[in-house]
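K.L.:
What follows is a predicted protein model with its sequence.
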Amino acid sequence: MRKPVQVSIYVDEGCWAGVAILIKELLVIAGTLHSRNFDLDASALFQITLAGPSEAAVRSFTGTMITPDQAIRNSGPPPQVIVIPPYYFFDAQAVPVRANFRRWLVRAYERGAILLGFDGGVRVLAASGLLDGHEVTGNLSDQKAFAQHYSPVRFSPHVPLVTDGRIVTATGTAPSMDACAYLVNHFYGEAAAHKFSRYTNPVRRPVYERTELIDVVLKNHADHRIRQAQEFIERHFNQDISVEDAARRAAMSLRNFTRRFHTAVGMTALNYISHCRVEHAKKMLELRGGPVLQVALECGFNNEASFRRAFHQICEQTPMQYRKASMMKKKPSATP
């Protein structure tokens, strides 16, 4: 039987205790859902530890005392995942980080760990220097701090969930759940992630979150730069973007990017752009009426004809046929 993935949730003075516990319980729930077994030890997909600067209790933002399971260690096997919960900072000053905390982070990351940062916790990660050159999200109020102290980090606070290689950041409650779903998918596959998402976040999500989860199966590859390009496409598909734009985002030549994208994803980058646009269009057709041309333009197509061709190629039906079929599914069945 596969050993559970080792996860450390770092708790320190001023952290949001509720979110730290929420993340722990979400990852525990992933195991019980996957195995349909309420024996927490037997069903565990993740072995979660609260790690602190020492084993002494720390005071959370609201005054709740949290006792770490263990102190961070710079010896022995590092965790496979490190989670930094939210913190609230009153100003835009640089965040001081403990030297042993930074060594612990760097050592784990160099050995392949995934780093998850939530809201203000992203500033803690940024202070370690490990986010330099990466794109992240976080609190909109932290824009000034990132501009002043962490300028090498590409800060995109309007995006709820960003995965850039082994750096995963989220802002808000629902994206935090999706970040956990990303972990489940990364280590245990799409089926386990889908089951987890249906249980923990069943409410219809905005398109930006739904696209992230729809396309997660197409990210089961090891090419981090191509995943970065995929995430760029997913955020900008409704704009006038091109394959060249995505190649530049991945800092690759067009020829090399085209080859590596097809090898990693199994389709061309141009088809991937169409895929994202059509997925968006399907939800728009399900949720509202109106002209097909309007749907086409809002999804990033230049005209209705190109939209119809792409839609039929992917869905094997026209947009109107898809809308009619979705409306029929919504109609309550007649009772005898």
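P.N.:
It's in.
K.L.:
Please count neighbours and contacts with C-alpha atoms only from this point.
P.N.:
Fine.
K.L.:
where do the helices sit along the stretch 151-300 of the chain?
P.N.:
Using DSSP state H, counting those that start in this stretch, the helices of the stretch 151-300 of the chain run over residues 173-188, 190-200, 207-214, 224-236, 243-249, 254-265, 269-287, 292-298.
K.L.:
buried residues in the third one?
P.N.:
By that I understand helix 207-214. For helix 207-214, the neighbour count (16 or more other Cα atoms under 10 Å) marks Val207, Glu209, Arg210, Thr211, Glu212, Leu213 as buried.
K.L.:
Equivalent analysis for the last one, please.
P.N.:
Neighbour-count burial for helix 292-298 flags Val292, Leu293, Val295, Ala296, Leu297, Glu298 (criterion: 16+ other Cα under 10 Å).
K.L.:
which helices and strands does it pack with?
P.N.:
helix 269-287, helix 304-315 (3 or more Cα pairs under 8 Å, 6 or more residues apart in numbering; DSSP states H and E).
K.L.:
Packing partners of the longest one?
P.N.:
So the one you mean is helix 269-287. Against helix 269-287 (3+ Cα pairs under 8 Å, 6+ apart) you get helix 207-214, helix 224-236, helix 254-265, helix 292-298, helix 304-315, helix 319-330.
K.L.:
wait, which of these is closest to Ile167?
P.N.:
helix 224-236 (10.3 Å; Cα to Cα).
K.L.:
so Leu270 touches Asp245, yeah?
P.N.:
No: counting by Cα atoms under 8 Å, Leu270 does not reach Asp245; the two are 11.1 Å apart.
K.L.:
let's bring in a second model and compare:
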Amino acid sequence: MTAVALAVTDGMLHFELALACEVFGSHAPAGADSWYDLSLCGPGAVRAGRFRLEPDRGLDALAGADTVIVPGWVDVDQPPPAELIDAVRAAHEAGARVASLCTGAFVLAAAGLLEGRRATTHWAHTQVLAERHPRVTVDPDVLYVDDGRVLTSAGKAAAMDLCLHLVRLDHGSAVANALARRLVVPPHRDGGQAQFVTTPVPAPGNHPLAELFPWVMARLDQPLGVEDLARRARMSSRHLGRHFRSVTGTTPLQWLLTQRIRRAQELLETTDDTLDAIATATGMGTATTLRRHFHRTVGVPPDAYRRTFRVRARLGGDGQLPGIQGVIVD
């Protein structure tokens, strides 16, 4: 099992804390050979919002974890506790992968883990983080940043995106998608996607594209275009584009390409199908087209992607793909 430690102290945001507990503390989804051993580490009984928590272990136990998760910090105007900063720094020095959720980035920055790195936090606090830590390259326009052993996410729902990204690195896309289905959340949003869009996002399942998405996912092997999607949704291409931008923050074609690439990742990880077969199954036609789109979006050729996951499966590793920085699909 992979040891995951959740750093808890007074002043943590309870939403991000509970979210991490749900992802890493629940039972393994279908397809996972192993899972996580989650522990809450704190200085004693702590309060997160209106809730009182009894940690399993002290903060010094962070140094023995494989992955350390730092939830959001309520009051960014106040410095995080020195004992928390020291414990997070010691864990990183001991070799742990450290990830912050939302304003937990302020803890990582105070510990010096973001020096010379690219990072993000909730968009409302990115300017404060940049001003307070000028040696950190703060990106206000992304959902999360993967900088190897140090990862940061934006606020609220983006914290789920980062947690699923960690699961995907450790266990592959198929397992991460199975977990996402169980949690009833989108299986993957691009880390480079904007943190928010200017138009309102309708409630899940209560928008004009609710029936279109599963229809498309069942037909990724077909040469679908914007006109096909518009016809199925019974609207003009222009209206389809507007709804897509509202619901997904991107265009129909970019969303469709993302789904094709994600499906190709799953097939590369879980089957021995040839690239031609995968290209056909994902609607990309030829291995040449698959290679071009896959390399451009993922950062490595599909052959290298498959080899990396096969080696990791045999030997066990940290899941970090060489040459990929930030996200699986950009």
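P.N.:
That came through fine. Because the structure is predicted, anything quoted here is derived from the model rather than measured.
K.L.:
rewinding a little: and which of the buried residues of helix 292-298 of structure 1 is nearest Ile84 of structure 1?
P.N.:
Lowest distance from Ile84 of structure 1 to the buried residues of helix 292-298 of structure 1 (Cα to Cα) belongs to Glu298, with 36.3 Å.
K.L.:
Relative to Asn271 of structure 1, how far out is the closest one?
P.N.:
Remark: distance between Glu298 of structure 1 and Asn271 of structure 1 (Cα to Cα, to the nearest Å) = 18 Å.
K.L.:
Then Arg103 of structure 1?
P.N.:
For Arg103 of structure 1 relative to Asn271 of structure 1 (Cα to Cα), the value is 42 Å.
K.L.:
what's the answer for Arg260 of structure 1, then?
P.N.:
On the measure of Cα to Cα, Arg260 of structure 1 and Asn271 of structure 1 end up 14 Å apart.
K.L.:
Neighbour count for these two, which is higher?
P.N.:
Legend: neighbour count by other Cα atoms under 10 Å for Arg260 of structure 1 and Asn271, higher for Arg260 (18 against 15).
K.L.:
quick one, what contacts the closest residue to Gly31 of structure 2 other than its chain neighbours?
P.N.:
With sequence-adjacent residues excluded and distances taken as Cα to Cα, 6 or more residues apart in numbering, Gly31 of structure 2 is closest to Val175, at 5.7 Å. Val175 of structure 2 is in contact with Pro29, Ala30, Gly31, Ala32, Val167, Arg168, counting by Cα atoms under 8 Å, 6 or more residues apart in numbering.
K.L.:
Tell me where structure 2 has strands.
P.N.:
According to DSSP state E, structure 2 carries its strands in the segments 2-7, 36-41, 46-48, 51-53, 67-70, 97-100, 118-119, 137-138, 144-147, 150-153.
K.L.:
Could you dump the ones you listed into a markdown table and include distance to Leu17 of structure 2?
P.N.:
Formatted as a markdown table, the strands of structure 2 follow (distance: least, Cα to Cα, whole Å):
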| stretch | distance to Leu17 of structure 2 |
| --- | --- |
| strand 2-7 | 8 |
| strand 36-41 | 10 |
| strand 46-48 | 8 |
| strand 51-53 | 11 |
| strand 67-70 | 8 |
| strand 97-100 | 11 |
| strand 118-119 | 20 |
| strand 137-138 | 23 |
| strand 144-147 | 17 |
| strand 150-153 | 13 |
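K.L.:
Adding mean neighbour count, write those strands out as JSON lines.
P.N.:
Shown next, in JSON lines, are the strands of structure 2 (neighbours: other Cα atoms under 10 Å):
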{"stretch": "strand 2-7", "mean neighbour count": "24"}
{"stretch": "strand 36-41", "mean neighbour count": "21"}
{"stretch": "strand 46-48", "mean neighbour count": "18"}
{"stretch": "strand 51-53", "mean neighbour count": "12"}
{"stretch": "strand 67-70", "mean neighbour count": "26"}
{"stretch": "strand 97-100", "mean neighbour count": "25"}
{"stretch": "strand 118-119", "mean neighbour count": "24"}
{"stretch": "strand 137-138", "mean neighbour count": "19"}
{"stretch": "strand 144-147", "mean neighbour count": "26"}
{"stretch": "strand 150-153", "mean neighbour count": "28"}
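K.L.:
Touching, Ala61 of structure 2 and Cys41? I think so.
P.N.:
Yes: using Cα under 8 Å, Ala61 of structure 2 is in contact with Cys41, at 6.7 Å.
K.L.:
Need the residues touching each of those two.
P.N.:
Common neighbours of Ala61 of structure 2 and Cys41 (Cα under 8 Å, 6+ apart) are Ala5.
K.L.:
on that earlier part again, select, out of the strands of structure 2, the one closest to Met217 of structure 2.
P.N.:
Nearest to Met217 of structure 2 among the strands of structure 2 is strand 144-147 (24.9 Å), distances taken as Cα to Cα.
K.L.:
got a list of contacts for that closest one?
P.N.:
117-121, 151-154, 158-159, 161-162, 191-192, 325-327.
K.L.:
which residues in structure 1 does that strand match up with?
P.N.:
Alignment of strand 144-147 of structure 2 against structure 1: residues 161-164, by TM-score structural alignment.
K.L.:
Check the mean deviation of that stretch from structure 2.
P.N.:
Relative to the matching residues in structure 2, stretch 161-164 of structure 1 has an average distance of 1.4 Å after the fit, by mean Cα distance after the TM-score superposition for structure 1.
K.L.:
Give me the aligned partner of Thr258 of structure 2 over in structure 1.
P.N.:
Match for Thr258 of structure 2 (TM-score structural alignment): no aligned residue.
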